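A.B. asks: sequence and predicted structure, then a few things I'm wondering about:
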Amino acid sequence: MIHPENLANHAISKVQVIKRCAIPAIMSIQVDGETHSLGEHRDFRRHPFFREFIPEHGRSSFSWVNLKDGERLDNHVHPVPSMILICSGSVYLTGATEQLLSEGDAACVPAGRLHGFRTCDGQQFHGLSIQFDGNGLYEDEGAPRVAFGNDTTHSFESLERTNALLLERHGRNSLFQLLRGNRLRSDAARRRRFLEALLVWSRYFQRIIHARQAFCTEPSLLPLYTRHLRDELGHDTMLQDQHGLEGHTRDPMLERAAQWFVDMMLHANEAAKLVIVHQVVEASGFLFGQASRPFFSPQRVQDACYFDLHAEVDDDHRNLGRSWLQNLPAERFAGLIVTCRQAWDQMDQVHARIAALTEASGSTGLAA
C-alpha cells in the first residue's frame, strides 16, 4: 500500500485498498453560524489517493457516513441530488419522508428536499453518501453545500438575512483562502492560471447580462437592466487585454457551473433574476474585487484596472433592484430564498473550480 506522502510521485497503476479508517473524518460542521453534528463523515477526497484516483470530469463525490447509538443528523436540504446506501445497521430517515432504512436500502433524495437521519437506542448505521454533481456536501468545510432546518419565514427581511449568511460563508471558500495567502503574489505561473480561469467566468458573466436583457418580461425593470449592461459591457475584453491572456482555454466543470446562471436568465422570473444577479453574483464580485485587487497593479495600463473597477462598481450593482424586491407580496419570498441558496451554491462551485485550476500544475486543469 502506498504511503500518502509518496502518492504524488507515484503513477497510479496498481490495485490499491484504502481502509475506511484511513480517510480523515469530521464530526460536525458550522452552517449559518450554528454547529451541527454529522456523526462521522469521511469524504473520499480527503484521502490523497482518492483525490488522484476519482475522475474530476463529471465529478461524483463519495463519503462514508456513520451514526452511532442515539445520534442524529438534523433535517437539511442541499442543491444537488444525493443517494445514501445503507451498508450496515439501520437508521430512521426523517424530514419529508419518515421511514426505517435497513442494510441494502438506498435512499434517493432529490435536490431541495428536506431530510435527515436518526438512530434509536441500540441502533447504528454505516452508509455511503453519493452526489453526482460538483463538490461533496462537506468537502469544503468553509462552504458546506447544505442548509439545516426548514425556513418557513416569508419576507424580504428573511431573504436579506439568508443572503447575508451565505455571503459570509462564501467569503471562506477555497478561492478566498487562496487570495488571502501569498501564492498568487510569488508564483507567476499560478497567477497566469488564475487569470485564464477567471476569464472563462468573466465571459459567461457577459452572457448572463445579455441574456437577461434579451429575455426581460417586466418593462419597468428594463431601464435598470440597460444601465447594468452598459456598466459591465466589455469587461471580459478589458481583463484579457490588460493581462495579455490567450483566452482559448476551456474547462467543462467551470463552464457547467457558469452556464447555470445563463440558463436562469432564460427561464426564471424577474424577481429570481434580480436575486441571482445582484444579491448573489454582484455581491460575490464586490467581495472578490476587494480581495483580489492588491495582487494586480494598474501601473502598466492607462485605463482603470479590471480588479479596481469591480471592487468599486459592484458595491453599487449589488443593490440594484432592491426596492423592487421589497414591494413583492410575502408569498413570493419562500421561493426566492430557495433560489438564493441555489445561486450561492453555484457561485461557490465557480470559485472552487477557479481555485482548483489555479493550483493545478503542468498540463492539468484548463485545456486549450
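C.D. replies: Great, that's in hand. Residues are numbered from 1 along each chain as shown.

A.B. asks: going by C-alpha atoms from here, please, whenever you check contacts or count neighbours.
C.D. replies: OK.

A.B. asks: got the buried residues for the helix or strand hosting Thr162?
C.D. replies: Element membership of Thr162, judged by DSSP states H and E, is helix 156-170. Going by neighbour count (16 or more other C-alpha atoms under 10 Å), the buried part of helix 156-170 is Phe156, Ser158, Leu159, Thr162, Asn163, Ala164, Leu166, Leu167, Glu168, Arg169, His170.

A.B. asks: dump these into CSV; add distance to Glu359 as well.
C.D. replies: As requested, the buried residues of helix 156-170 are arranged in CSV below (distance: C-alpha to C-alpha, whole Å):
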residue, distance to Glu359
Phe156, 39
Ser158, 37
Leu159, 34
Thr162, 31
Asn163, 29
Ala164, 29
Leu166, 25
Leu167, 24
Glu168, 23
Arg169, 21
His170, 19
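
A.B. asks: just curious, which of those residues is nearest to Ala197?
C.D. replies: Among the buried residues of helix 156-170, His170 lies closest to Ala197 (C-alpha to C-alpha), at 18.5 Å.

A.B. asks: Val350 is in contact with the closest one, correct?
C.D. replies: No - His170 lies out of contact with Val350 (C-alpha atoms under 8 Å); the separation is 11.1 Å.

A.B. asks: quick one: the strands in the stretch 51-200 of the chain?
C.D. replies: 61-67, 72-77, 82-95, 99-102, 106-109, 115-118, 125-131, 147-148 (DSSP state E, counting those that start in this stretch).

A.B. asks: not counting residues beside it along the chain, what's closest to Ser291?
C.D. replies: One correction, residue 291 is Ala, not Ser. Leaving aside its sequence neighbours, Ala291 sits nearest to Leu179 (C-alpha to C-alpha, 6 or more residues apart in numbering; 6.4 Å).

A.B. asks: do Glu331 as well
C.D. replies: Closest residue in space to Glu331, ignoring its immediate chain neighbours: His154 at 6.1 Å, by C-alpha to C-alpha, 6+ apart.

A.B. asks: distance check, Thr226 against His243.
C.D. replies: With distances taken as C-alpha to C-alpha, to the nearest Å, Thr226 is found 28 Å from His243.

A.B. asks: okay, pairing it with this:
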Amino acid sequence: MTDQLVTAEPALLTSVVTVARSDIRAIASVEVEGEEHWLGEHRDFRRHDALARFLPEHGRFSLAWVRLRNGERLDVHEHPTKSMILVCRGSARLIGDLRMPLTEGDTVCVPPGAQHGFETEPGEEFHGLSVQFEGSGLYESESAPRVRFTQAVSASMAELEALNHARLRRFSRHRLFEFFASGRMRDEPPLRDRFVSALYVWSVYFQRMLYARQAVCADPGLREVYAGHLREEFGHDRLLRERHAVAEDVYDPILEAAGNWFVMQMHGADEAAKIVIVHLVVESSCHIFGEKTKSAFQTTSDTDISYFDLHAEVDQDHRDIGRDRLHALSPSQFPHLINVCDQAWDQLELVFDRMAALVER
C-alpha cells in the first residue's frame, strides 16, 4: 500500500460577504523576460482569500479590477487566452491591432494572440474589469505572468529603475537600522530620544519640500496630483513632535544642509527631476524606513496610529506618482535623470548617516 498526499480543499464560504476593491491586494508592474512593465493598478480577485474561496476551480475563470490614470499606459501585449475588458468608469484609448477611444459601458473582446494595450491622457482616468475565461488570470502568478509584451520598455527608463532599485537595496542595509534590529532603540530611551529629535529635523524638511513643489508647479494636472499628495502627508512632522515630546528648537547643521538640498531642487529642477527625487527616491525609502523602525515605537491601541505606522504602510500610489511621465520621456533626457537619482540618494544617505552619528553620540 502506497501513501498518498492529500491536499485539503480551501473552506467554502457559508455566509454572505462583501469585499471592497481596496481590500484586494494591488500590483503596479510585472517583470516579463527580464523587463519590468507598467500595469497601472491591477487587483486580481484571487489575491483576496474570501474571493478565492468563492470563485469556482472547475470551469475556471478569472476576474481583476484594473485602473489607469493621468497619462498611464499598459504597453501593447498578447496572451494565449481570450480576454474581455469592461469599461466600468472613465475613458481610455485602445491601442495595438485596433486603435479607438473607449468610454464607460464599452466592452473589449480580445482573442488569443491579438495585440492590444491601453493608454490614458493626462487628467483622464479609466476603471475596468478584466475577465479571462480559461485558466489562471493573466497576472495571477506575479512571477510567471501569462503575457508577452511586444513593445519593449525604454532602455533608458529601465536603467533609471535599475539604479533606483540598487540604491534602495543599499539603503535597506543602512547602519542606522542596526539599532532597531538589535533591540537597542526599543530598550534604551536616550538613544530613542536622540533618534526622534534628529528625525524631526528631516521630517520638517520633507514637509517643506512638498510645500515648495506645490508653490511653483505650473502644470495643472501635476499640481492637482501634488496637492493630493501634500494633503495626505500634511502634519506628519507635528505628529512626530507631539507623540514623542520633541523640542521645536532642534538644530543640526548637517541635517539642515542636506534637508535644504531637497527643498532647493523643488525651486530649480524640472518636473521630471522632481518626480525622481520625491517619488522614486524619497517615497520609496519611506516604506523601508517605516518597516525597519516601527518595532521600537509600538502603539498601545488599534486607533492610535503613530508616525512610524504610517510610514510602514505600503503606499504604492505615492511611490508611483509621475512614473507615467517618465515612461513618456525621450532617451536623451535620462542621463540627466540618472544623475539626479544618484545625487538624491547621496543626500538622503547623508541624512541617515548623520542620524546614526547623533544616535551613537
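C.D. replies: The structure has been received and is ready for your questions. Since the structure is predicted, the reported quantities are computational estimates derived from the model, not experimental observations.

A.B. asks: just give the TM-score of the two.
C.D. replies: Once superposed, the chains reach a TM-score of 0.55 (TM-score structural alignment, normalised by the length of the second structure), with 208 aligned residues with a C-alpha RMSD of 1.6 Å.

A.B. asks: count of neighbours near the nearest residue to Phe156 of the first structure once chain neighbours are set aside?
C.D. replies: Using C-alpha to C-alpha, 6+ apart and skipping the chain neighbours, the partner closest in space to Phe156 of the first structure is Gln326 (5.8 Å). Gln326 of the first structure: 13 surrounding residues under other C-alpha atoms under 10 Å.

A.B. asks: ok, now Glu188 of the second structure?
C.D. replies: Neighbourhood size, Glu188 of the second structure [other C-alpha under 10 Å]: 12.

A.B. asks: what do you get for Ser301 of the second structure?
C.D. replies: Number of residues near Ser301 of the second structure (other C-alpha under 10 Å) recorded here: 7.

A.B. asks: what of Ser220 of the first structure?
C.D. replies: For Ser220 of the first structure, the neighbour count with other C-alpha under 10 Å is 10.

A.B. asks: now Leu337 of the second structure
C.D. replies: Leu337 of the second structure has 22 neighbours, counted by other C-alpha under 10 Å.

A.B. asks: just the strands in the second structure please.
C.D. replies: For the second structure, the strands defined by DSSP state E cover 27-32, 35-44, 62-69, 73-78, 83-96, 100-103, 107-110, 116-119, 125-132, 148-149.

A.B. asks: I figured Phe307 of the first structure hits Phe296, correct?
C.D. replies: Yes - applying C-alpha under 8 Å, one finds Phe307 of the first structure in contact with Phe296, separated by 7.3 Å.

A.B. asks: of the two, who's got more company?
C.D. replies: Shown here are Phe307 of the first structure and Phe296; by other C-alpha under 10 Å, Phe307 has more neighbours (22 against 15).

A.B. asks: quick check: the nearest residue to the more buried one once chain neighbours are set aside vs Ser186 of the first structure, distance?
C.D. replies: Excluding its sequence neighbours, the residue lying closest to Phe307 of the first structure (C-alpha to C-alpha, 6+ apart) is Arg293, at 5.0 Å. Noted for Arg293 of the first structure: a distance of 15 Å to Ser186 of the first structure, by C-alpha to C-alpha.

A.B. asks: more neighbours: the two, which one.
C.D. replies: Arg293 (18 against 11).

A.B. asks: tell me the contacts of the equivalent of that one over in the second structure?
C.D. replies: Arg293 of the first structure maps onto Lys294 in the second structure, with residues paired by TM-score structural alignment. The neighbours of Lys294 of the second structure, taking C-alpha atoms under 8 Å, 6 or more residues apart in numbering as the test, are Phe308, Asp309, Ala312.

A.B. asks: gap between Lys294 of the second structure and Glu349 of the second structure?
C.D. replies: Distance check for Lys294 of the second structure against Glu349 of the second structure: by C-alpha to C-alpha, it reads 19 Å.

A.B. asks: one more: Val314 of the second structure?
C.D. replies: Val314 of the second structure is 21 Å from Glu349 of the second structure, by C-alpha to C-alpha.

A.B. asks: show me the helices in the stretch 101-250 of the first structure, by range?
C.D. replies: Along the stretch 101-250 of the first structure, the stretches classed as helices by DSSP state H, counting those that start in this stretch are 156-170, 174-180, 183-186, 188-214, 222-232, 235-243.

A.B. asks: mean shift between the first one and the second structure?
C.D. replies: Pointing back at helix 156-170 of the first structure there. Helix 156-170 of the first structure, aligned to the second structure and superposed, deviates on average by 0.8 Å (mean C-alpha distance after the TM-score superposition for the first structure).

A.B. asks: and that helix, what does it pack against?
C.D. replies: helix 283-292, helix 333-359 (3 or more C-alpha pairs under 8 Å, 6 or more residues apart in numbering; DSSP states H and E).

A.B. asks: with the fifth one instead?
C.D. replies: Identification of packing neighbours for helix 222-232 of the first structure by 3+ C-alpha pairs under 8 Å, 6+ apart yields helix 188-214.

A.B. asks: again with the second one
C.D. replies: Contact partners of helix 174-180 of the first structure among helices and strands, from 3+ C-alpha pairs under 8 Å, 6+ apart: helix 283-292, helix 333-359.

A.B. asks: mean shift between the shortest one and the second structure?
C.D. replies: On superposition with the second structure, the mean distance recorded for helix 283-292 of the first structure (mean C-alpha distance after the TM-score superposition for the first structure) is 0.6 Å.

A.B. asks: likewise for the last one?
C.D. replies: Between helix 333-359 of the first structure and its aligned stretch in the second structure, the superposed structures give an average distance of 0.5 Å (mean C-alpha distance after the TM-score superposition for the first structure).
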